[in-house]
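J.: Fold the following.
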Amino acid sequence: MHSHTNVTLGDCTLAFDIDEQKYLFISPGISAVLGITAGQLNHDYRLWENLIDDKDIACTKKLINCLTENNPVELIYQIRTPQQTIKTINDKKSLFIDECSGHKILLSTIKEEPGNNKPAVAPKKLHQHENAGLSKQFLNSLIDSQTSFLIRIDINGNYIFANRQYFKAFGYKAKDILGKHFSTTTIPQEVSLCKKAFTKCVNNPGKIIPLLHKKPDACGNLHDTEWELISIVDENGQVCAVQGIGHDITNRLKTEAEIKKTSQKLDTFIESITDAFFIVDNDWKFVRVNAAFEKTTLKNRGQVLNKVIWDIFPSIVNTGFEQSFYKAKNNQQSIKFTEDFAGANRWFNVSVYPSAEGLTVFVKDITEKKHAQEEAISAKNSLEALINNTTDQIWSVDAESRYVYMNNAYIKQMAHLTGTAPKKGDRSYTHARLPRQVIDDWQTYYQRALKGEHYTIIRESVHNASNEQLFFEINFNPIYSSKGCIMGVGCFARDITRRLKAEQELLRQNKRMRNIATLSSHELRRPVASMLGLMNIIDMENPENPENRQIMDYLHIVSTEIDDVIRLIVDHTFTGDHTFTGD
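T.: Down below sits the predicted model:
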């Protein structure tokens, strides 16, 4: 057991554990000799039987089944490789018992037999000592080539054997542990745990006892290890030792912990997202759903898990949902689509991701967003109709004076002025047909607004056809982004020519009224005062008084003056003639 002799194996050497029904060793020569790989043979340990020619298989299997320890056989048979090559094989087989595990090991040394085409033959005995030496050499080589730890502890708990991998992994020398109690390589906190496993193993011969514990190396570093312990019995059936096969699982546990941590994070994420989430397998059965799914569908996970999606939601059959799910699965391509849920007046954005195991689906309820979009479109259309049904000109420009929006009235006006209808993205008021002064003025107007100024101007122009003088009131307003930065200018222009004309007419009327008031207060007051004075001196008691005649003549003159003033007032009211004579 302590020999470390290296053996030189043949073209193809196989070691098969009959008890475990698995290969312990497959040499690299397998591909050259048998035309198959080690991976294929490990996956299907009976693969070699499929290669043997039909006429040889029965006899070959019979000879192998009759194989006994220390009685090797040499077989010659034909095979057909997966590459359809026919070969004659020389196969030396021997059977021995592994001292460590007690398992039966079938050792095969296989090589191609050039030019021979012989059927399987009866066993050919090799010398017993030759077979024993080969078995021991192979066993020692196999033990030392293992990546697993192999130890043996006597009935008193003392180390009697450890393989090369154990010493390499933990940094011990043979003299450090052989003959010493296993507690010397056990941390104090786990000595009791290891003793219980050892005692249980001794008391239950043939039963594999699992053990997980932290084992210190020679430098004091701890390794997480996993062991399978089994008792070894002597020829009298008495337990004489305990054998352990172990692995360093430190990295595996770290990986599993990371995987678990990642899985927990993923679980938390899946449960926290507002999108409904579910996974269906290749049989269309739910294997996972999240809380948002339960809320959206009003079904708890107990109602849907392991149930077929079409049975739970029959209303999505023959809809975009079913078509897209099948398309994603059949074509193995991700699909995103928007679909309404029949009869529920609800809209969903759906993302489907296929895998070898089924489909992963995210579903976002966009009903409110969809209604908001419809309302926004309706409002936009209504606003567009309102804006484009006015004769007022409305437009906006960005920070570089490029058109962002224009209503129909503005487009028509600019087409009339320049001969070309402006388009979104064109620079405003830079057309060659416009006078240079007009272009410069408008750039100045825009810059004022881009600096944050809200203001209004009145701009005069002349109608091209009628040569009529026109006046426009134009409002300039900065447009701010959501971050508070000025991103453009909104403009609103109204034709105020009629309003200005009405205002001027009112001014003229006011002036005429002032003239009338002046005439009334000056020209009319004097003759009226004279009339009142004359009437006061009339002799009413003596109508025949000769002075009354003279007074009446004066009254006639005064009446004529009053009539002239009234005519003058009328003329000023309707003709606007501001000239008059008077004192």
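J.: CA atoms for contacts and neighbours, from now on please.
T.: Noted.
J.: Which parts of the stretch 51-200 of the chain are strands?
T.: Taking DSSP state E, counting those that start in this stretch as the test, the strands found in the stretch 51-200 of the chain are 73-80, 86-97, 104-112, 149-154, 159-162.
J.: now those strands in TSV, with mean neighbour count?
T.: Output for those, formatted as TSV (neighbours: other C-alpha atoms under 10 Å):
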stretch	mean neighbour count
strand 73-80	22
strand 86-97	21
strand 104-112	22
strand 149-154	22
strand 159-162	20
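J.: And this one, please, so the two structures can be compared:
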Amino acid sequence: MVQIKEIKELLPSFLKDSKNLLVSVLDLEGEVIHSNSKFREFFSLGSLARPFFFELFNEYQREEIEPLISELIGRPNDMVRYSQSHFNSLLSWEFSVMKNTEGDFLGILGVGSVKDESEYLSNELGYKVSVDSDIYFQMNNDWEIQFANTHAELFFGTSATGFINKKIWQVFPDPKIYEYALHFKKAKETDAITVIDGFLSESGRWYKIIIHPRICWMDIYFKDVSEVQLLGNELGRLDLTLDSILNNSDQSYILMSQDLRIMRFNDLASEQLRKYAGKDLKEGQKFLQFLLPGLEEKVLANLEEIIGGKKLSFEQSIYLVDSGEERFFRHDFYPITNLNKKVIGFVYSNKDIHDSYSAFAKMTEQNDMLKEILYSQSTVLRSPLSSILGLLELVDKKQLDRENQKYLSYLKVLAEDLDQIIRKNTKTVNESDSF
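T.: Next up, the predicted model:
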């Protein structure tokens, strides 16, 4: 009891109260006579427990660590370092002899730092792997399951007592285990972290399977990626649909990110830029570097409004750089928004309306000609016709014989009919939107 009291007094507070370091003091037989709360928490020990330190190591590691500690007792001024693998953690231990102020032996002080292997794996793989959220179990060199978390119990469909110490082939809940066995064996032989993708038909779930070979066992993680896989498949289908729409359109399209970098374009846009500007469209490049000839002034003048999410539409010619050939296009800029109406990108599209514009111009020209003809009919012809009608009124019928009176009556009726036709055409022109 006096010895433990001395140990507590001699241990610095940064070790006793450490939240990161595992601290233990062993007697000559290897019994843990004192430890801090981090040590007891890590090894799931009760506050009064005094286990034998070497029992916290697996059989292989125990054969290595016991001789090292024994040698240290004979060399009290030395320090021994040892790396212990414990489930999904790697512990770096430093052992030294602990003495009182008189130089008497008090015990072997062990200070260990913990490195989370799942954190190491996450850094190696580039995505998060976790014992807390993923299915996790360990197999020894005989392919027997030695440890499993609660997610693994749900995965295997039974409590851990139903599959611990049993070979993986006997208890795995899907026939695909024989396919995975080849990857397990290869990872063990090469001592390399291995990642494979798998679909388990029994559960209908997609998994990313991470195999992490260790000295005496193998860590296995099954990371459920069903939602990501389904989303990826859905996005793949959407991509195909979008490509089909873009490349079957009679308009050229360029899709941009929020910082105006080109994300996607259709074949028509690519061909158009090559033809009119002699450039090749490239994803990831700034859109402003690929403006069609003649659009620079218009786009730059309205750039703030475009970025602000306002739609911009205008008609403007594009000229071939080499020949100066002119084609008339309609240009549109409009924003892409998410479900929250936030602008996340932009679309530029244009359509060649040169032929329809020319046809419209020709139709306008013909329309003007018709207007002129109708104007002549209603104005130029009307004037002499009015004079004729006036003169007919002045003719003295009494001076005409019966035959000529008959012809005069015919002439007057015809002139009046012509007058009505001209009036009707004039009214039609004035009331029509066609001209």
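J.: Any idea what the TM-score is?
T.: In this superposition the chains share a TM-score of 0.56, using TM-score structural alignment, normalised by the length of the second structure; 323 aligned residues with a C-alpha RMSD of 5.4 Å.
J.: Start from the N-terminal end of the stretch 101-250 of the second structure and give the strands.
T.: All strands of the stretch 101-250 of the second structure, identified by DSSP E, counting those that start in this stretch, fall at 105-116, 135-140, 145-148, 194-200, 205-213, 217-224.
J.: Can you point out the buried residues in the longest one?
T.: So that's strand 105-116 of the second structure. Burial within strand 105-116 of the second structure, assessed by neighbour count using 16 or more other C-alpha atoms under 10 Å, is assigned to 105, 106, 107, 108, 109, 110, 111, 112, 113, 114, 116.
J.: What lines up with the third one in the first structure?
T.: Alignment note: residue 107 of the second structure maps to a gap in the first structure; criterion TM-score structural alignment.
J.: Of the strands of the stretch 51-200 of the first structure, which is nearest residue 442 of the first structure?
T.: Put simply, out of these the one that sits nearest residue 442 of the first structure is strand 149-154, at 89.1 Å, with distance taken as C-alpha to C-alpha.
J.: what residues does the closest one touch?
T.: 100, 143, 159-163, 165-166, 182, 240-247 (C-alpha atoms under 8 Å, 6 or more residues apart in numbering).
J.: what about stretch 349-362 of the first structure, start to end distance?
T.: Chord length of stretch 349-362 of the first structure, first to last residue, is 8 Å (C-alpha to C-alpha, to the nearest Å).
J.: quick one: buried residues of it?
T.: Neighbour count says stretch 349-362 of the first structure has 349, 350, 351, 352, 353, 354, 358, 359, 360, 361, 362 buried, by 16+ other C-alpha under 10 Å.
J.: ok, for the last one, nearest residue in space, not its chain neighbours?
T.: Spelled out, that is residue 362 of the first structure. For residue 362 of the first structure, ignoring the flanking residues on the chain, the nearest one in space by C-alpha to C-alpha, 6 or more residues apart in numbering is residue 277 at 4.7 Å.
J.: Export the strands of the stretch 101-250 of the second structure to CSV and append columns for distance to residue 188 of the second structure.
T.: CSV is the format used below for the strands of the stretch 101-250 of the second structure (distance: least, C-alpha to C-alpha, whole Å):
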stretch, distance to residue 188 of the second structure
strand 105-116, 21
strand 135-140, 11
strand 145-148, 15
strand 194-200, 10
strand 205-213, 6
strand 217-224, 8
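J.: got the residue ranges for the helices in the stretch 351-500 of the first structure?
T.: Secondary structure of the stretch 351-500 of the first structure (DSSP state H, counting those that start in this stretch): helices at 367-388, 408-418, 436-450, 497-519.
J.: right, so of those, which gets closest to residue 324 of the first structure?
T.: Of all those, the one in closest proximity to residue 324 of the first structure, counting by C-alpha to C-alpha, is helix 367-388 (19.9 Å).
J.: post-alignment, that closest one versus the second structure, mean distance?
T.: Between helix 367-388 of the first structure and the aligned residues of the second structure, the post-superposition mean distance stands at 1.8 Å (mean C-alpha distance after the TM-score superposition for the first structure).
J.: That helix - contacts with which helices or strands?
T.: In terms of contacts (3 or more C-alpha pairs under 8 Å, 6 or more residues apart in numbering; DSSP states H and E), helix 367-388 of the first structure is packed against strand 346-355.
J.: Run through who's touching the strand it packs on.
T.: Contacts made with strand 346-355 of the first structure from outside it, assessed by C-alpha under 8 Å, 6+ apart, are listed as 325, 328-329, 332-341, 359-367, 370.
J.: Which of the buried residues of stretch 349-362 of the first structure sits closest to residue 75 of the first structure?
T.: residue 358 (49.1 Å).
J.: The closest one matches what in the second structure?
T.: By TM-score structural alignment, residue 358 of the first structure lines up with residue 217 in the second structure.
J.: For its match, which residues are in contact?
T.: With contacts defined as C-alpha under 8 Å, 6+ apart, the neighbours of residue 217 of the second structure are 138, 139, 140, 141.
J.: Could you report the separation of the third one from residue 177 of the second structure?
T.: Yep, that's residue 140 of the second structure we're talking about. Residue 140 of the second structure sits 16 Å away from residue 177 of the second structure when distances are taken as C-alpha to C-alpha.
J.: Which two of the buried residues of stretch 349-362 of the first structure have the greatest separation?
T.: With distance counted by C-alpha to C-alpha, no two of those lie farther apart than 349 and 358, which are 19.7 Å apart.
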